[in-house]
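Novice: need a 3D model of the following:
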Amino acid sequence: MLQLHYFPDNASLAPHFLLVETGVEYSLVLVDRQSNAQKSAAYLKLNPAGRIPTLVHDDLVLFESPAICTYICELDPASRFIPPLGHQSRPLFFQWLAFLNNTLQAEYMMWRYVENHTTDPGGVQGIKAAQELRLERFLALLDQQLGKNRFLLGDTVSGCDHFLFMLAMWSEELSRPTTSFENLPRFMRDMAERPAVQQVCAIEEIGLQRYLG
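Specialist: Predicted coordinates for the structure are as follows:
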């Protein structure tokens, strides 16, 4: 059984989607960020980075959300959520997953926790404004890609789409949310209609009404 150490609406959300999508047997272990449990001695033994999520599967302990997502996808015998070895779309899976994690999520985290990225409190609002513009540009790039295909890799959903859905939901806090783009609203509706996504969001108490209305 796989064990996902998670916190609701955290970077563990995309792996949680995929655990349900693939039908693998799993359990959840809450890491309470509100009490800083991710920095506890017990958790640091699993994940020395002190971040969420962590996946435990037998003797394997894995952290970093993209790595966990890839691992779960690879466990799916039908390869429904990652193109198989040799498939022309497989490199694109890693391209988009890397872009989402290294670019969109990294830029979002700087916007969300801007005070951690400067020693000048007076510059916080300027950095935050600049990050908004950068995030808008990257969301526009993704919106353009979704104008070519229903999902990032084509007409079928992949693990990249679950990762994008997680980040796009976080981006609703921006002054220009995903609902203001041309293609992202359709993508968000398609993802929000998936039974696995609805099941996970019910567990984590995340509302989907804005996408389904």
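Novice: okay, CA-based contacts and neighbour counts for the rest of this
Specialist: Noted.
Novice: got the contact list for the spatially most central residue of the chain?
Specialist: Nearest residue to the geometric centre of the chain (CA atoms, centre = their mean): residue 163, 3.4 Å. Contact partners of residue 163, counting by CA atoms under 8 Å, 6 or more residues apart in numbering, are 14, 97, 100.
Novice: the closest residue to the second one other than its chain neighbours and residue 199, how far apart?
Specialist: Once flanking residues are discounted, residue 97 sits nearest to residue 160: 5.5 Å by CA to CA, 6 or more residues apart in numbering. Taking CA to CA, to the nearest Å as the measure, residue 160 falls 19 Å from residue 199.
Novice: repeat for residue 140
Specialist: From residue 140 across to residue 199, the span is 29 Å (CA to CA).
Novice: circling back to that earlier point, of residue 160 and residue 199, who's got more company?
Specialist: residue 160 (27 against 15; other CA atoms under 10 Å).
Novice: wait, the more buried one sits on residue 95?
Specialist: No - assessed by CA atoms under 8 Å, residue 160 is found out of contact with residue 95, at 9.4 Å.
Novice: before we move on, the earlier item: in helices only, show me the contacts of residue 163.
Specialist: Mapping the contacts of residue 163 onto helices (DSSP state H) picks out 14, 97.
Novice: which one (most neighbours) among the contacts of residue 163?
Specialist: residue 14 (26 neighbours).
Novice: kindly list the longest helix within this structure.
Specialist: If you go by DSSP H, the chain has its longest helix at helix 124-148.
Novice: so what's residue 31 up against?
Specialist: Counted by CA under 8 Å, 6+ apart, residue 31 has contacts 5-7, 37-38, 52.
Novice: let's see it at 6 Å
Specialist: Residue 31 makes contact with 6-7, 37, according to CA atoms under 6 Å, 6 or more residues apart in numbering.
Novice: quick one: the residue nearest to residue 97 is in a helix?
Specialist: Yes - assessed with DSSP: H, G, I helix; E, B strand; the rest coil, residue 160 lies in a helix.
Novice: next, the second sequence, to be compared with the first:
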Amino acid sequence: MQRDPMLKLFYAPNSCAMASHIALEEAGAAYEAVKVDLVAGDQRKPDYLAINPKGRVPALVTDRGILTENPAILAFVAQTHPGAGLAPLDDAYEFGRIQSFNSYLCSTVHVAHAHRMRAYRWADDPAAMAEMRRKVPQNVGECFDLIENELFKGPWVMGERYSISDPYLFTLSGWLKGDDVELARFPKIHDHYRRMQQRPAVASVLPLHQR
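Specialist: Next comes the predicted model:
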């Protein structure tokens, strides 16, 4: 029997890469996880920049090339492991809904969070950076209000079926405390977070993402 090609996931603890890491576990994929130490600056070293010139995580090495960005990697995992049922691959509209949600987490929610630690990406003026940090609880909170009230279907993100959107939401929900936003403020997301912690794939990955 021919084995699936080995995948190699480059991740950093407590980063958004945990979403793709969980998805690989859920899919039962054959993969290797390689830690990138962001504190030590591994992401800026030539060896890693040769893998991902963006200097970010995650990056997934496949037999056909390298993928970056969580929405792309999550979709790839679902499509290459259809038996895991991580996305409605036979329904273009429903798959599009998953992509829409994951893109919102990537392009809006993550960016709102990043203003707390990485305001230097958008400004040089210390006062401007301080103002961006001050707004993080409000901006992140409003993003999660929208998810709680409009986007989250329940009991999983897309409804009755667990999908690649669930580990992504779980990952970003874990950042709320650091952003000075109470998870308990969002009852449906809070319940989702607790249930995610009970999944074997999550339990196996979490220790690698704790600093």
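Novice: thinking again about what came up before, out of the contacts of residue 163 of structure 1, which is nearest to residue 69 of structure 1?
Specialist: Nearest to residue 69 of structure 1 among these is residue 14, at 7.0 Å by CA to CA.
Novice: which residues touch the closest one?
Specialist: 162-163.
Novice: map it across to structure 2 for me.
Specialist: Mapped onto structure 2 by TM-score structural alignment, residue 14 of structure 1 lines up with residue 19.
Novice: before we move on, what about residue 35 of structure 1?
Specialist: Match for residue 35 of structure 1 (TM-score structural alignment): residue 40.
Novice: what's the spacing between its match and residue 192 of structure 2?
Specialist: Where residue 192 of structure 2 is concerned, residue 40 of structure 2 sits at a distance of 33 Å (CA to CA).
Novice: and the two? which has more neighbours close in?
Specialist: Taking other CA under 10 Å, residue 40 of structure 2 and residue 192 do not tie; residue 192 has more neighbours (20 against 9).
Novice: could you report the neighbour count for residue 157 of structure 1?
Specialist: So residue 157 of structure 1, with other CA under 10 Å, has 17 neighbours.
Novice: residue in structure 2 paired with it?
Specialist: So, by TM-score structural alignment, residue 157 of structure 1 is matched to residue 162.
Novice: now its match. Nearest residue, chain neighbours left out?
Specialist: That would be residue 156: by CA to CA, 6+ apart, it lies 5.7 Å from residue 162 of structure 2.
Novice: likewise residue 144 of structure 1?
Specialist: Of all residues not flanking residue 144 of structure 1 in the chain, residue 183 sits nearest, at 7.4 Å (CA to CA, 6+ apart).
Novice: tell me which residue of structure 2 matches up with the one you found.
Specialist: By TM-score structural alignment, residue 183 of structure 1 lines up with residue 188.
Novice: and what of residue 24 of structure 1?
Specialist: That one, residue 24 of structure 1, aligns with residue 29 by TM-score structural alignment.
Novice: for that match, which three-state class applies?
Specialist: Under three-state DSSP, residue 29 of structure 2 falls in the coil class.
Novice: tally of neighbours for it?
Specialist: 17.
Novice: tell me how many other residues surround the nearest residue to it once chain neighbours are set aside.
Specialist: Nearest residue to residue 29 of structure 2, sequence neighbours excluded (CA to CA, 6+ apart): residue 81, at 7.5 Å. For residue 81 of structure 2, the neighbour count with other CA under 10 Å is 18.
Novice: nearest to residue 134 of structure 1 among the contacts of residue 31 of structure 1?
Specialist: Distance to residue 134 of structure 1, by CA to CA, is smallest for residue 7 among those, at 27.2 Å.
Novice: show me the contacts for the closest one.
Specialist: Listed by CA under 6 Å, 6+ apart, the contact set of residue 7 of structure 1 reads 30-31.
Novice: what about it, distance to residue 67 of structure 1?
Specialist: Distance, residue 7 of structure 1 to residue 67 of structure 1, by CA to CA: 17 Å.
Novice: again with residue 148 of structure 1
Specialist: For residue 148 of structure 1, the distance to residue 67 of structure 1 - CA to CA - is 27 Å.
Novice: which element is residue 113 of structure 2 on?
Specialist: Using DSSP states H and E, residue 113 of structure 2 falls within helix 110-114.
Novice: please enumerate the helices of structure 2.
Specialist: For structure 2, the helices defined by DSSP H occupy 17-27, 46-49, 70-80, 92-104, 110-114, 126-146, 165-173, 187-197, 200-205.
Novice: just the buried positions in the shortest one, please.
Specialist: Neighbour counts over helix 46-49 of structure 2 (16 or more other CA atoms under 10 Å) mark residue 48 as buried.
Novice: the residue of structure 1 most remote from its centre and residue 133 of structure 1, how far apart?
Specialist: Distance from the C-alpha centroid of structure 1 peaks at residue 122, with 31.1 Å (CA atoms, centre = their mean). Distance of residue 122 of structure 1 to residue 133 of structure 1, given as CA to CA: 19 Å.
Novice: now do residue 32 of structure 1
Specialist: 32 Å.
Novice: residue 197 of structure 1 now?
Specialist: 29 Å.
Novice: who has more neighbours out of these two?
Specialist: Shown here are residue 197 of structure 1 and residue 133; by other CA under 10 Å, residue 197 has more neighbours (22 against 14).
Novice: map the more buried one across to structure 2 for me.
Specialist: Looks like residue 197 of structure 1 aligns to residue 202 there (TM-score structural alignment).
Novice: coming back round to it: would you format the contacts of residue 31 of structure 1 as a markdown table with distance to residue 128 of structure 1 included?
Specialist: Compiled in a markdown table, those are given as follows (distance: CA to CA, whole Å):
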| residue | distance to residue 128 of structure 1 |
| --- | --- |
| 6 | 27 |
| 7 | 25 |
| 37 | 28 |
